[in-house]
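J.: here is my input, please return the structure:
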Amino acid sequence: MDCGPRLPAPSTPAALALAARCRSAAGPDRPGGDLYDVLLTPNGPRLIIGDVKGHGPAAAPLAATVLDAARPTATTEPDPARLATTLDARLRPHLDAEDFVTLLVADFHPHEVRLANCGHPPPLHITRRRLDPLTPRHPSPPLGLDPAPRVQRIRLLPDQRLLLYTDGLTEARAADGTFFPLDSRARAALLAPTLDQALDTLLDLHHQHTRHTPAAADDLTLLLAQPTSPDRPY
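T.: The predicted structure follows:
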């Protein structure tokens, strides 16, 4: 799958395994409105995923602007919620009245992940028995609409996974209009032996769901993470 604009990412930190897939609505080798980055902060690995209003090439410049605005403090700001509000302030001069950006920051610490969610689809906590959307108790608007995120702390063990995604996953429709379901088949896919196999199997399900509808009209990004060494300092 082709990727939209993002900063050059360092190698995934040794304490976090990661697989990524992304697709632009405009097709291969054309940027879209989804964005993500993989960073290493003094406190551990950090993932950023976002989705600007619109899709395809028309949305790509704003997606690139978001990542450029994040660059000065994304590796040094310890608080993911404060990073989101700082980024909102930096973006305001670049946003038109109707522009907005959904954003999720995920910081990985030993035994837990800390989330700051600004209007983004809730990540999925994947265990052998459950597939739980981590909906924030205090929802925040997206960037550009006065976000006020609060840090959400979730226990995450090495036999568990976390899926970050954009709404191109869950808003994909079948021919009868039903949305792509996050059901037992999706959970089984996400528990495949490797992270890459998990995402490929999930995408196969996604394709089966939409195969009788017109070509996907939205960008899609998937990040699947799993801690590997929870007892070792990052």
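J.: alpha carbons only for contacts and neighbour counts from here, please
T.: Will do.
J.: can I assume residue 145 is in contact with residue 100?
T.: Yes. The criterion here is CA atoms under 8 Å, and residue 145 meets it with residue 100 at 6.7 Å.
J.: those two: which is more packed in?
T.: More neighbours surround residue 100 than the other of residue 145 and residue 100, with 23 against 18 (other CA atoms under 10 Å).
J.: from residue 162, how far out is the residue sitting furthest away from the middle of the chain?
T.: Taking CA atoms, centre = their mean, the residue of the chain most remote from its mean C-alpha position is residue 176, at 27.3 Å. To residue 162, residue 176 is 30 Å away according to CA to CA, to the nearest Å.
J.: likewise for residue 116?
T.: According to CA to CA, residue 116 and residue 162 sit 14 Å apart.
J.: so which of those two has more stuff around it?
T.: More crowded of residue 116 and residue 162, by other CA under 10 Å: residue 116, with 28 against 24.
J.: wait, doesn't the more buried one sit right on residue 104?
T.: Yes. Contact criterion CA under 8 Å: residue 116 and residue 104 qualify, at 5.8 Å.
J.: any idea which helix or strand comes after the longest helix along the chain?
T.: Identified as the longest helix of the chain according to DSSP state H is helix 195-210. Using DSSP states H and E, the helix or strand that follows helix 195-210 towards the C-terminus is strand 220-227.
J.: can you name the residues that contact residue 174?
T.: Residues counted as contacts of residue 174 (CA atoms under 8 Å, 6 or more residues apart in numbering) are 180, 209, 210, 211, 212, 213.
J.: make that residue 95, sorry
T.: residue 144.
J.: how about the strands of this structure, start to end?
T.: 16-23, 34-41, 44-52, 101-109, 112-118, 124-126, 131-133, 152-155, 161-165, 220-227 (DSSP state E).
J.: one more to put side by side:
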Amino acid sequence: MPIKKDNEVLGAIELFTDAEKMDADMSLAIRIQESFVPQNTENIEFFYRPSTGLGGDMIYYNPPWVGIIDISGHGIAAALVSMLVRTTLDTIIAFDPPLQGLPFLLENELKKFSFQNIYLTGVIGQLSEGVYRFVNMGHPSPINVTKKTLIETKNVIPVGFGFSEEYDESVINTHNLNDGNLLLYTDGLTEIKTKSGMLTSQGLLDILSPNDTTSTIYLKTLHLRAPGLQEDDITMILFKK
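T.: Sure, this is the predicted structure:
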């Protein structure tokens, strides 16, 4: 803050705040969120890299239920919402709901909290005997990594807009891992800024190899990314035969 007399700057006052406690709290919050990222299994790889210390992406793993969810926004607020969504999903799934009923049940539960301008997209389902049955709530389409193809899915409306319905079984998508490894990802991956523009789903397909892991996919995108910070959370789940 400048000190002036007759519009002439004579000096300045600078104020400092001890941020050690704030930094310690943030570090703890980051470790807590990271602890909810599941460990890899023989058939599933999990990958999570938030754009800041905390993120709104979420991996849900409660076998046989598994999926990926992207909360609108970034940072602390989105991270808090993701924890609430995780708890809400645990409660809903404890009652063994039909798969097609999950978006409507989740919408109804989140209405109780009166969030404004917050919504979520996601792919969530059940993995059993090498077959993944899932619903797509307005999320980027999964990719068959082995065949390097985008899987066209039947989508329902993202949760949070208040338009979710009691859907029937026609909204359920099915992928047999005998047909290829399946990649779920958040749009932070395909919206990476490269020197020639946004990466896009097609750009991602172009760099994939049949034997890719989540780590090799991330490293490939790093090589393409334009200089600067990662602007969005990047989260992936890879189902392997």
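J.: do you know the score for how well these two fit?
T.: After superposition, the two chains reach a TM-score (TM-score structural alignment, normalised by the length of structure 1) of 0.77; 205 aligned residues with a CA RMSD of 2.5 Å.
J.: which of the strands of structure 1 sits closest to residue 187 of structure 1?
T.: strand 131-133 (6.0 Å; CA to CA).
J.: so that closest one aligns onto which residues of structure 2?
T.: Strand 131-133 of structure 1 corresponds to residues 148-150 in structure 2, going by TM-score structural alignment.
J.: run the chain-centre distance for the matching stretch.
T.: Put simply, stretch 148-150 of structure 2 sits 20 Å off its chain's centre (CA atoms, centre = their mean, to the nearest Å).
J.: again with stretch 152-172 of structure 2
T.: Relative to the mean C-alpha coordinate of its chain, stretch 152-172 of structure 2 is positioned 18 Å out (CA atoms, centre = their mean).
J.: now that stretch: buried residues?
T.: Judged by neighbour count using 16 or more other CA atoms under 10 Å, the buried positions of stretch 152-172 of structure 2 are 153, 155, 156, 157, 158, 159, 160, 164, 167, 171, 172.
J.: list just the nearest of those to residue 36 of structure 2.
T.: For those, the residue nearest residue 36 of structure 2 by CA to CA is residue 159; the value is 21.8 Å.
J.: so what does residue 234 of structure 2 match up with in structure 1?
T.: In structure 1, the residue paired with residue 234 of structure 2 is residue 220, using TM-score structural alignment.
J.: show me what contacts its match?
T.: Counting by CA under 8 Å, 6+ apart, residue 220 of structure 1 makes contact with 22, 23, 24, 25, 34, 165, 166, 167, 168, 169.
J.: just the closest of those to residue 227 of structure 1, please.
T.: residue 165 (17.7 Å).
J.: thought that closest one was touching residue 202?
T.: No. Applying CA under 8 Å as the test, residue 165 of structure 1 and residue 202 come out as separate, 11.8 Å apart.
J.: so those two - more neighbours on which side?
T.: Taking other CA under 10 Å, residue 165 of structure 1 and residue 202 do not tie; residue 165 has more neighbours (27 against 23).
J.: what's the counterpart of the more buried one in structure 2?
T.: In structure 2, the residue matched to residue 165 of structure 1 (TM-score structural alignment) is residue 185.
J.: now do the most centrally placed residue in structure 2 against residue 173 of structure 2, distance only.
T.: Geometric centre of structure 2, nearest residue: residue 57, 3.0 Å, by CA atoms, centre = their mean. Using CA to CA, one gets 22 Å for the distance from residue 57 of structure 2 to residue 173 of structure 2.
J.: also residue 143 of structure 2?
T.: Remark: distance between residue 143 of structure 2 and residue 173 of structure 2 (CA to CA) = 13 Å.
J.: do residue 72 of structure 2 as well
T.: If you go by CA to CA, the gap between residue 72 of structure 2 and residue 173 of structure 2 works out to 24 Å.
J.: kindly report the same for residue 24 of structure 2.
T.: 43 Å.
J.: likewise for residue 35 of structure 2?
T.: Using CA to CA, residue 35 of structure 2 is found at 30 Å from residue 173 of structure 2.
J.: residue 98 of structure 2 now?
T.: From residue 98 of structure 2 across to residue 173 of structure 2, the span is 13 Å (CA to CA).
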